[in-house]
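Trainee: pasting the structure only:
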């Protein structure tokens, strides 16, 4: 659909729409397109805009303009190699426009393309990654955050598990990469010996939405923290103090000690609650609409998303591409920057 409020030029939108119709089979080789006047009237745009779109499609070999007859979808079955390349560039341009609209940087796009190409080329058991941190909530968040990476297998370890193990090198021997946070990097690096060469340090921080929602709280509000571990509760407490230093009333409750009935009584004590994104309170089948009732009465619910930051993700993607090239020859072809 043409969107006149979009930043992308209307003729480019029309080009993309016709290319998508071809891709989805709604337009077939040798189908005749509407005249410039007909299409302009149908879409409520200028005839010159349609003419510009048709010219770009014709210049790239997507349509044929036959004088006195009209414009037709080119028969790709007889496209020359050069025509196919021109059409491919057009498709890639359209994809890049979309990714840039989603605020992906060039390095991010290159990393994602490398990883995607590696997936297509590879016939392997996938990438094995170990994630190490001090609390169960963060580990679950990191695991979910990394699931966009194709064929990745993620195992989570508490820092204590690694530090107390007599032979952590053996414990981590089957992994291609090991991730830990800046807080625990030095500890872990010192303890895992030669495995340090595959250890990746990542910075973590609350998501933008989490920060905004916390900052909007009234300092006079009573706030309850609901989570599973004391360490995650402390992370939330520290962030509340940083972004809302005048907040007066904060209490912590641990989910594994609560029943639905107890939760119901506790929620009523607070103007807002901060919970981990995998909280049992978010499970409708368990809580029987408890949060919905709380929100309906004016309560605020803030899931605390504690994520690997964007810079660390870009670096991690680069490391993944390098690992794929080293351990699975022929994969992860590095695209030029």
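Mentor: Perfect, I can see it now. This is a predicted model, so every value here is computed, not measured.

Trainee: can we go C-alpha only for contacts and neighbour counts from here?
Mentor: OK.

Trainee: For residue 40, identify the helix or strand it belongs to.
Mentor: helix 36-43 (DSSP states H and E).

Trainee: How about residue 188?
Mentor: Going by DSSP H and E, residue 188 is part of helix 185-191.

Trainee: Alongside the first one, take a look at this:
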């Protein structure tokens, strides 16, 4: 293929692999490298740019982390396409008021330093562009024992509205022959407080990148679980994707004195007979963000279940506020480094 015209500045404070990755991202997102394009072999691009093949390999891993390329063993690295960022997390009125006060204070301080309004506007604009550029090249790994819980990080961390996130199941990490290489390209690794000791043990050389988060059911989920009757008759159905999630639900219900024999769990499969599963149930617990209402035929089944007195509980997690602040502060520091 023709030259990609990748240039690097080895005197820059920006790591060389990030310089290479940034230029490749630009070529993919502007259409210069359309979906399906095979990127040069690592040693070929390394020879063209005058860097080590491992540096190019790390840049390719950044692109893979962002979902822009697929690295196929024995075949090469292929462009998938530009990935749109998730929608920003909505903010509350209280947070907005605090932000406005902070902006007003900053403006007042800059005026006292004799900056004009145009200069303030230009400086803020440039700094926002710099921060956004860093964030778009920021790679975060999240690790948990069940797929149902992995989405909570994207939903809650404001910075993740544009950072690139890749999810890992803990079992896959345990079985990897080279755990260190699996996470080498990531700037930060997030997991729950429960799994933090094990993950740092698996990643001794990268333990400083691993942050823990305390997670718990949302107040609404907790209230709905609390409202389940303790009487022995009602049966509770749990629809899940993993045995770990099933066991988590059982523990939460056990803490509320709900007898285990009242709980029946089923692993979701396309085409399953949901009517039969719900026949003797009074409650159905679903994983977070589970799109069962939109699945063919199942939406009407759940509506009928609710209309006949059944209760559908979406089991939603949240990162506790203290953990959220620690994680956001760590991301902010890394972006400013």
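Mentor: Happy to help now that I have it. Just so it is clear, the structure is predicted and the values come from calculations on it, not from any experiment.

Trainee: ok so, going back, can you state the mean residue-to-residue distance of whatever helix or strand comes next after the helix holding residue 188 of structure 1 versus structure 2?
Mentor: Going down the chain from helix 185-191 of structure 1, the next helix or strand is strand 199-202, by DSSP H and E. Once the two are superposed, strand 199-202 of structure 1 sits an average of 0.6 Å from its aligned residues in structure 2 (mean CA distance after the TM-score superposition for structure 1).

Trainee: and the helix or strand just after strand 199-202 of structure 1, what does it pack onto?
Mentor: Using DSSP H and E, the helix or strand that directly follows strand 199-202 of structure 1 along the chain is strand 204-206. The contact analysis (3 or more CA pairs under 8 Å, 6 or more residues apart in numbering; DSSP states H and E) places strand 204-206 of structure 1 against strand 306-308.

Trainee: Go through the following helix or strand past the strand it packs on and flag the buried ones.
Mentor: For strand 306-308 of structure 1, the following helix or strand on the C-terminal side (DSSP H and E) is helix 310-327. Of all the residues in helix 310-327 of structure 1, those buried under the rule 16 or more other CA atoms under 10 Å are 313-325.

Trainee: whereabouts in structure 2 does the helix holding residue 188 of structure 1 align?
Mentor: Mapped onto structure 2 using TM-score structural alignment, helix 185-191 of structure 1 spans residues 196-202.

Trainee: cool, stretch 159-169 of structure 1 as well?
Mentor: Using TM-score structural alignment, stretch 159-169 of structure 1 pairs with 170-180 in structure 2.

Trainee: mean deviation of stretch 321-332 of structure 2 from structure 1?
Mentor: Per aligned residue, stretch 321-332 of structure 2 averages 0.7 Å (mean CA distance after the TM-score superposition for structure 1).

Trainee: returning to what we had before: could you check how far the match of helix 185-191 of structure 1 is from the centre of its chain?
Mentor: 19 Å (CA atoms, centre = their mean, to the nearest Å).

Trainee: Show me the longest helix that occurs in structure 1.
Mentor: Across structure 1, the helix with the greatest residue count (assigned by DSSP state H) is helix 81-101.

Trainee: Could you name the helices and strands sitting against it?
Mentor: Identification of packing neighbours for helix 81-101 of structure 1 by 3+ CA pairs under 8 Å, 6+ apart yields no helix or strand.

Trainee: mind redoing it with 10 Å?
Mentor: helix 10-23, helix 47-59, helix 106-121 (3 or more CA pairs under 10 Å, 6 or more residues apart in numbering; DSSP states H and E).

Trainee: on that earlier part again, which of the residues in the match of helix 185-191 of structure 1 are buried?
Mentor: 196, 199, 200, 202.

Trainee: likewise stretch 210-223 of structure 2?
Mentor: 210, 211, 212, 213, 215, 217, 221, 222.

Trainee: go on, stretch 126-143 of structure 1?
Mentor: For stretch 126-143 of structure 1, by 16+ other CA under 10 Å, it's 127, 129-143.

Trainee: what stretch of structure 2 does it fall on?
Mentor: Under TM-score structural alignment, the match for stretch 126-143 of structure 1 is residues 137-154.

Trainee: distance between the ends of the matching stretch?
Mentor: 16 Å (CA to CA, to the nearest Å).

Trainee: Look up how far residue 322 of structure 2 lies from residue 207 of structure 2.
Mentor: 20 Å.

Trainee: What's the match for residue 250 of structure 1 in structure 2?
Mentor: Residue 250 of structure 1 maps onto residue 263 in structure 2, by TM-score structural alignment.

Trainee: which non-adjacent residue is nearest its match?
Mentor: Computed as CA to CA, 6 or more residues apart in numbering, the closest residue to residue 263 of structure 2 that is not its neighbour in sequence is residue 236, at 4.9 Å.

Trainee: Off-centre distance for the match of stretch 126-143 of structure 1?
Mentor: For stretch 137-154 of structure 2, the distance to the chain centre is 4 Å (CA atoms, centre = their mean).
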